[in-house]
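J.: structure of the sequence below:
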Amino acid sequence: MKKAFLLFLTILLISPVVLAQEIEKKEAQKGHYNISKFKQLNEELPTPNNQHTASGAPGYEYSQQKVDYKMDIVLDDENQRIYGEEIITYHNNSQDYLEYLWIQLDQNVRAADSKSPEIQSRGLNTLYTPSQFSKTFMEDKFDGGFKIDFVKNMDNSDASYLINQTMMRLNLEKPLAPGQTHTFKIKWWYNINNHVTQGGRSGFEHFPKDNNNSYVIAQFFPRLCVYNNVEGWQNDQFWGRSEFALEFGDYDVSITTPADHILGATGVLMNESEVLTKTQQNRLAKARTTFDNPVLIVTQEEATKAEKQKSKKTKTWRFFAENVRDYAFATSRKFIWDAMAVDINGRTVMAYSYYSKEANPLYGDHSTRATAQTLITYSRHTFDYPYHKAISVDGQMGMEYPQICFNPGRPNPDGTYNDRTKYRMIGVTIHEVGHNFFPMIVNSDERQWTWMDEGLNSFVQMLAMMDYEEGYPLNRGLPKNIVGYMKGDQSKLAPIMSKGDDVYQFGNNAYAKPATALWILRHTIMGPELFDHAFKTYATRWKFKHPTPADFFRTMEDASAMDLDWFWRGWFYTTGNTDIGIKEVKKYHITDKPTEQAIKRYERFGISKNDIPPSLYLVSEDSDEFTEDLKNNTAKDFSSLSTYIDENFSSEEKATLKSPKYFYEVKFEKPGDLVMPIIVEFEYEDGTKERKQYPAQIWRKNDAEVTKIFPTSKAIKKITIDPDEETADVDLSNNNWPKTTENKFDKFKKKQIKS
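T.: Sure, this is the predicted structure:
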């Protein structure tokens, strides 16, 4: 009992600090897994196979399905409805037997019984405008969603199917064998939503002044899901945000509209002479040889005249689109239409714009030109644009489909517009036209990996905007502009490698942060030459195919001989941020007089002070041994150094030798989670500057701090880390020496001392 009491008393008397140190020491001795920031991504990436190889390229067994559509579509302008009938031919190019096919019914997200509104968490507002109150509490739900008239086999027998929200399962009578096709048909209709008042990625806009509608129509037909060897059927529900995974195929489409409508759509117009006037055909022929300025096919005067005369007749537009992954169209009697030819490495591609008078002159000034520039810049950084045209439509949203996209931007009623309106319109147009490359051709799964289309596209968009106008004001994608997001509340951040529906701050997560990551890779880590070749290799390898994130990561490394696993892990798999600072700077001077420290060191080896061989010593300015006369020494005056140089260097070599007078020992710290290069700028007392950049691998053995020595013949006045804000550093207060402002930690320490 006495021993136990003494032991208890001893424990009470032990300092909590000492106890904590002992526990920490024992914990430090335990074994641990590899926690290095430079650990390879082998555990995170899927195992390579013969379809998705270790190099990031498609393998020799790579295959993908093909789906062909023949559609007859009728637009009911009076009732704002779409009626459609389609014949679908599904080609099973896989090695699997398929028991059923999954079909996307995107319009069902707007059905009266849709569950999409039910997953939103919203409290009651205390203030509503009359329109908000009416819409929220009084109006009936919009009767949206597909109305399926029938699903039949080609012999007109009823096909077996089941609808689960935005997905339809077509049950096959027998499994579809590898190499076989299955053809069936669906008839449907739906009420078109007003995308201005009800939202949505397609729909109509009503113009009350002239009582006309403008239609931007997409996701309007039942379409097949992707089936592959990565995830099987990609049949995640469509909740309204994350977009689509689709198969490539051929589309034979007929669209019936009022006779006075002008229509643009995916595919080659097959009956131009039937739907265009002779004047329009002649203007279009001229546009096909005009590469400098857009040519008006339908003028504003003609469009304004058409607004006033609503035809009761109809006409049918026929299109054929080869090897596209989706289909969309836009139509209105209000449309002005202009066109311009674009030279893509000797092949002519057409840039078209369709817009209302309300969007002019902004669209007339910039839409087609921005479309053309997008095709040129993206082709240079990826592959030559393979289709015959690209269309920008005044759709007052930002949405993309093969060969056509819907964009925002309108001037003031008097036709004037400011730079903000102009650059927003140009930026969104370039972004949406750019989606022709990602994901309409490099066909990633947008619903699972949103960043693979939005992030990559936002990055190339930056390059196209800079090409469009010198000094273009970039915003999203620059490292300094992502800082606010990256240093935000960690509970409201998600890694880029997260499913799109599940992330916070969707724009920053899926667009801005991955675009910033690629900007940093190109401009700071890899350099344009290495990056551009690797990026182009990825795009070329996976055009008209279904890449995964691993294919992108592996290709970028495979084509550049750079190990970037540390970068992918930090930027894409974590929510860490960059914070690199200067912890300490010591200034040393050189002398040939033995220091006390050196004398003691020699004495430990039995060498007396008088027997120390000729040597050079560095003395810190904060040392007790530092004297003012050290400042006047120069290395060339030291006899031991002079003797060594005379005996070992020729006169030519002597002329190239430097004469360091000062030695700076700089200790860098890294409070941030991400490992990044250290970019250092030295400003000397004579006003000159010098920069050094150390690869991120400098942190490989010490993730907290590293030390570098800088010999120089000139005194350093100032040291700055990341002077151009290239690395998205979230705290610049520790980036300077001497410190210009207190950092947060210094302020915290002072506050603690004071309290």
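J.: only C-alpha atoms from now on, for both contacts and neighbour counts.
T.: Noted.
J.: part of a strand, is Thr10?
T.: No. Going by DSSP: H, G, I helix; E, B strand; the rest coil, the assignment for Thr10 is helix, not a strand.
J.: which residue ranges of the stretch 601-750 of the chain form helices?
T.: 639-648, 651-656, 744-754 (DSSP state H, counting those that start in this stretch).
J.: any idea which of the ones you listed gets closest to Arg447?
T.: helix 744-754 (39.8 Å; CA to CA).
J.: buried set for that closest one?
T.: For helix 744-754, the buried set under the neighbour-count rule, 16 or more other CA atoms under 10 Å, is empty.
J.: what does stretch 219-236 give?
T.: For stretch 219-236, using 16+ other CA under 10 Å, the buried residues are Gln219, Phe220, Phe221, Pro222, Arg223, Leu224, Cys225, Val226, Tyr227, Asn228, Gln234, Asn235.
J.: among these, name the ones in helices.
T.: Members of the buried residues of stretch 219-236 lying in helices (criterion: DSSP state H): none.
J.: of all the residues you listed, which two lie farthest apart?
T.: Phe220 and Asn228 (24.1 Å).
J.: between the buried residues of stretch 219-236, which sits nearest Gly145?
T.: Phe220 (9.8 Å).
J.: what lies in contact with the lengthiest helix in the chain?
T.: Longest helix of the chain, by residue count under DSSP H: helix 362-381. For helix 362-381, contacts defined as CA atoms under 8 Å, 6 or more residues apart in numbering pick out 293-294, 338-340, 342-344, 351-353, 355, 384-385, 390-392, 394, 409-411, 415, 417, 422, 426, 429-430, 433-434, 437, 460-461, 463-464, 467-468, 532, 535-536.
J.: same question, stretch 289-305
T.: Contacts of stretch 289-305 (CA under 8 Å, 6+ apart): 280-281, 283-284, 286-287, 333-343, 356-357, 368-369.
J.: 7 Å instead?
T.: 280, 283-284, 287, 333-342, 357, 368 (CA atoms under 7 Å, 6 or more residues apart in numbering).
J.: in helices, which of these fall?
T.: Gln280, Arg283, Leu284, Ala287, Thr368.
J.: pretty sure Tyr90 sits in a helix.
T.: No. Tyr90 sits outside any helix when classified using three-state DSSP, being strand.
J.: before we compare anything, build this one as well:
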Amino acid sequence: MKKISLVIAMSLSVLAATAQNIRNNPTSNHGNKFEQLGIILNDPNMYRSASGAPGPAYWQQKADYVINVELDDKNQKIMGSETITYTNNSPDPLNYLWLQLDENEHASNAENKSFDESRINPRMPEAMVKSMTEKSAKEYGVNIEKVTDAAGKALPYTINYTMMRVDLPTPLKPGAKFVFKVDWNYNISDRMKEGGRGGYEYFAKDDNYLYTITQWFPRMAVYSDFQGWQHKQFTGRGEFALAFGDYKVNITVPSDHVVGATGTCLNYDKVLSADQLKRWRAAQNETKEPIEIVTKEEMQAALKTKATTKKTWVYEAKNVRDFAFVSSRRLVWDAMKTDGIEGNAPMAMSYYGPEAYGLYRKYSTKVVAHTLRTYSKYTIPYPYPVAISVEAANGMEYPMICFNYGRTEEDGTYSEGTKYGMIGVIIHEVGHNFFPMIVNSDERQWTWMDEGLNTFVQYLTEQEWEPNYPSKRGPAYMITDYMKLPKEQLEPIMTNSENIIGFGPNAYAKPATGLNILRETIMGRELFDFAFKEYSKRWAFKHPTPADFFRTMEDASAVDLDWFWRGWFYDIEPVDISIENVKHFMAEDKDPVRIAKEKEQAYKRELNDISRRRNAEAGMKYAVDADTSLLDFYNKWDRFAVSEKAKAEFEASKSKDAPYHYYEITFKNVGGMVMPLIIEWEYTDGSKELEKISAYIWRKNENQVTKAFAKSKEVKAVRLDPYRETADIDEENNVWPRNTNKTSRFEAFKTSGAIRGASTGGNPMQQAQKK
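T.: Below you'll find the model as predicted:
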């Protein structure tokens, strides 16, 4: 019994060590990395096909909203009332509905305020000390006033942290609708102090607020075919799984506020001045330069007085999964039409305050338009009527609107890092319109399907902005520092968001890098781009899972990628392939003259022994000298003579039998992740040649392989992965002969506590203006 228990324990430890990457043959050097994913992926069914496409019985729920909301600028409070029409398209009767109350993450008893480790250090950030010793002056979290059915009858409900269950009077049958109402309010949190995605930022200089109102209303959770209700609690990191629906939202704010929101405003003629309305109409025909709808001068005038009256902005959005808005009197608003998108000409728009004017006026709206065009090329044509970028010292996305950073110095200058950081975050957040706002993956469960896919297309979009754009994520070599970390600091990409230590590298950079490796190195651009676009088309406005993505990429390309998904997504092993040994062989030179000379030299060496030399020196008299009759043909024969016929035959064969150099190279898989072998040969004549061997070379020995090569020229050096395209973490063992002369360096740096998006670091623009 003890022996059996030990074997079971060892097996379990192997499975735990390899996380979700189940190995068929864990004690062998093969039969693991190239096995199919069938034992890991969910089985295909009528809802999700084996090809990766939605199945013939695929379904998803629908949630439509009519919301009335008022923003209390004096008390920083939201008051709302909503009517939800929920359509049960599933085959299941539902006894209750689950809603998300994400604003409860700010409540004083919120789970996320206590479940992370903390330590007392000699130097403690002031904000951390305050969080331990001080309580917020206001109580945060959603106050549910009432929940009723369409007739006004109270419905029982239960709140569990950030989730609310509404119990139905009778089961909601398949194909039926249920209409109910929720009234609620909450205190808006100071986003700069409390953290989180939505809230307000206060500007003491002009005593005004910028409100970014996000995940602000009770929203339906997703009920799906693959997991039922997705009601995993919101703790601040894993984002949102949401149902598609239609929205009608009436937003009441101070009359001097400017509002930007998801969808189309239906009453610009009521909330804009005559001049602003005229500019808006002109912007709908402008495709080159953004037009300021609300000008800088109008914004500055609004800061001097505060209106006591109110206005209601009416917005409508069709087939979206969420709704967000910005409201403030300290906003410039510009807009222009985006051309170059098949079947659509959406309005690209930006809202920004005085701190961001020098950057956003020049770049933001044009970056929005560039993003829509580029993403549309690689995925699907952008289908919505508008895309908005709001400067809010932030980085967060919602349908048709996102919140970004990028502020200048007071003199209007900015650093290069701030410029490219701003462009990058706008591309990234606008790009989220495609992933996950349209291709609607479950961010709470698989962050990489949202962040990783989006970061990959962000990289493509950045590279199409300018030739030397300093992208931070995408190129393979940029992920190697993360892949080098100790295993206890790593986890597979296929890990739930709350359990990830290195969130940025794991959920953003590593999947984006993997897709770039697939595109550039493994599949090639043509096959990859077709398959990626097919995935986007198949799952637009639907709820895909990782299996749907993996299967579609293979289905549309005819490339078996299971080995790559296993290694890159289900495991933590890095790429580290070493050139262990190089042997050089020469094909035999069959020149008869050369061969005869070599034999003659060898024969003479054999005869040149010490005894013969001393006999000759002593003047020895040999028998054949005394009796010449002993001499015959062989005493006079030239055993090394070459016939003219042999010489002629050799000369005739030289043109087709050129001498070859043969090389035998042993490659060792030090890191564990298999990859193609990309070999650069450098010859003694200075020329170079690139050769690529499929990753399948590792299928029968995943640890070490030997390969023979024939070259017509002598090789001077060999290098693996010369263009750094496989994320190999050790480039020193990629070369032969080894480079033993190396110098290590270190960098000392200072940390910065500046507001996100503020201009930091060197500012050559500012220095140039001072000269």
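J.: got a TM-score for the pair?
T.: For this chain pair, the superposition-based TM-score is 0.85 by TM-score structural alignment, normalised by the length of the first structure; 664 aligned residues with a CA RMSD of 2.1 Å.
J.: thinking again about what came up before, in strands, which of the buried residues of stretch 219-236 of the first structure fall?
T.: Using DSSP state E, the members of those that fall within strands are Arg223, Leu224, Tyr227, Asn228.
J.: trace the first one over to the second structure, please.
T.: It stands for Arg223 of the first structure. Matched to the second structure by TM-score structural alignment, Arg223 of the first structure sits across from Arg219.
J.: pretty sure that match contacts Leu97?
T.: No. Look at Arg219 of the second structure against Leu97 with CA atoms under 7 Å: they stay out of range, at 10.7 Å.
J.: does the residue nearest to Gly267 of the first structure when sequence neighbours are not counted sit in a helix, a strand or a coil?
T.: Of all residues not flanking Gly267 of the first structure in the chain, Ala321 sits nearest, at 3.9 Å (CA to CA, 6 or more residues apart in numbering). Judged by three-state DSSP, the three-state class of Ala321 of the first structure is strand.
J.: hmm, Cys405 and Asn436 of the first structure touching each other?
T.: No. Using CA under 7 Å, Asn436 of the first structure makes no contact with Cys405, being 8.8 Å away.
J.: those two: which is more packed in?
T.: Neighbour totals were compared for Asn436 of the first structure and Cys405, and Cys405 leads with 33 against 27 (other CA atoms under 10 Å).
J.: and for the helix or strand containing the more buried one, what are the contacting residues?
T.: Using DSSP states H and E, Cys405 of the first structure maps to strand 404-407. Applying CA under 7 Å, 6+ apart, the external contacts of strand 404-407 of the first structure come out as 265-266, 390-400, 428-429, 432-433.
J.: tell me which entries of the residues you listed lie within helices.
T.: Per DSSP H, those map to helices at Val428, Thr429, Glu432, Val433.
J.: of the residues you listed, closest to Arg541 of the first structure?
T.: Val433 (21.0 Å).
J.: so the closest residue to Lys37 of the first structure other than its chain neighbours is in which element?
T.: Among residues not flanking Lys37 of the first structure along the chain, Trp566 sits closest, at 5.8 Å (CA to CA, 6+ apart). Per DSSP H and E: Trp566 of the first structure is located in helix 565-573.
J.: give the aligned range of whichever helix or strand comes after that helix in the second structure.
T.: Note on helix 565-573 of the first structure: by DSSP H and E, the next helix or strand toward the C-terminus is strand 581-591. The aligned range for strand 581-591 of the first structure in the second structure is 578-588, by TM-score structural alignment.
J.: cool, stretch 315-335 of the first structure as well?
T.: So stretch 315-335 of the first structure sits over residues 311-331 in the second structure, by TM-score structural alignment.
J.: and the residue nearest the centre of the first structure?
T.: The centroid of the first structure falls nearest to Gly455 when counting by CA atoms, centre = their mean (1.2 Å).
J.: which position in the second structure pairs with that one?
T.: In the second structure, Gly455 of the first structure lands on Gly452 (TM-score structural alignment).
J.: is that match in a helix, a strand, or coil?
T.: helix.
J.: what residues are up against it?
T.: Ala507, Tyr508, Ala509, Pro511, Ala512.
J.: got JSON lines for these, with distance to Trp568 of the second structure, neighbour count and secondary structure too?
T.: Listed next are the contacts of Gly452 of the second structure as JSON lines, based on distance: CA to CA, whole Å; neighbours: other CA atoms under 10 Å; DSSP: H, G, I helix; E, B strand; the rest coil:
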{"residue": "Ala507", "distance to Trp568 of the second structure": "12", "neighbour count": "26", "secondary structure": "helix"}
{"residue": "Tyr508", "distance to Trp568 of the second structure": "13", "neighbour count": "24", "secondary structure": "helix"}
{"residue": "Ala509", "distance to Trp568 of the second structure": "12", "neighbour count": "26", "secondary structure": "helix"}
{"residue": "Pro511", "distance to Trp568 of the second structure": "8", "neighbour count": "27", "secondary structure": "helix"}
{"residue": "Ala512", "distance to Trp568 of the second structure": "11", "neighbour count": "29", "secondary structure": "helix"}
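J.: ok, these vs Glu117 of the second structure, which is closest?
T.: Ala507 (21.4 Å).
J.: which residue ranges of the stretch 101-250 of the first structure form strands?
T.: 147-153, 160-164, 167-176, 181-191, 203-207, 212-218, 223-224, 227-228, 232-233, 249-258 (DSSP state E, counting those that start in this stretch).
J.: other residues contacting the fourth one?
T.: With contact meaning CA under 7 Å, 6+ apart, strand 181-191 of the first structure is reached by 80-92, 143-154.
J.: redo that, cut-off 6 Å
T.: 81-92, 144, 146-154 (CA atoms under 6 Å, 6 or more residues apart in numbering).
J.: mind giving me the PyMOL command for buried ones among those?
T.: To isolate the buried ones among those in PyMOL, judged by 16+ other CA under 10 Å, type:
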select buried, resi 81+82+83+84+85+86+87+88+89+90+91+92+144+146+151+152+153
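J.: picking that back up, contacts only, for the match of Arg223 of the first structure.
T.: Taking CA under 6 Å, 6+ apart, one finds Leu99, Gln100 in contact with Arg219 of the second structure.
J.: which one in the first structure is aligned with Ala176 of the second structure?
T.: Ala176 of the second structure maps onto Gln180 in the first structure, by TM-score structural alignment.
J.: any idea how far the residue nearest to its match when sequence neighbours are not counted is from Asn457 of the first structure?
T.: Nearest residue to Gln180 of the first structure in three dimensions, chain neighbours excluded: Asn92, at 5.6 Å (CA to CA, 6+ apart). From Asn92 of the first structure over to Asn457 of the first structure the distance is 30 Å, taken as CA to CA, to the nearest Å.
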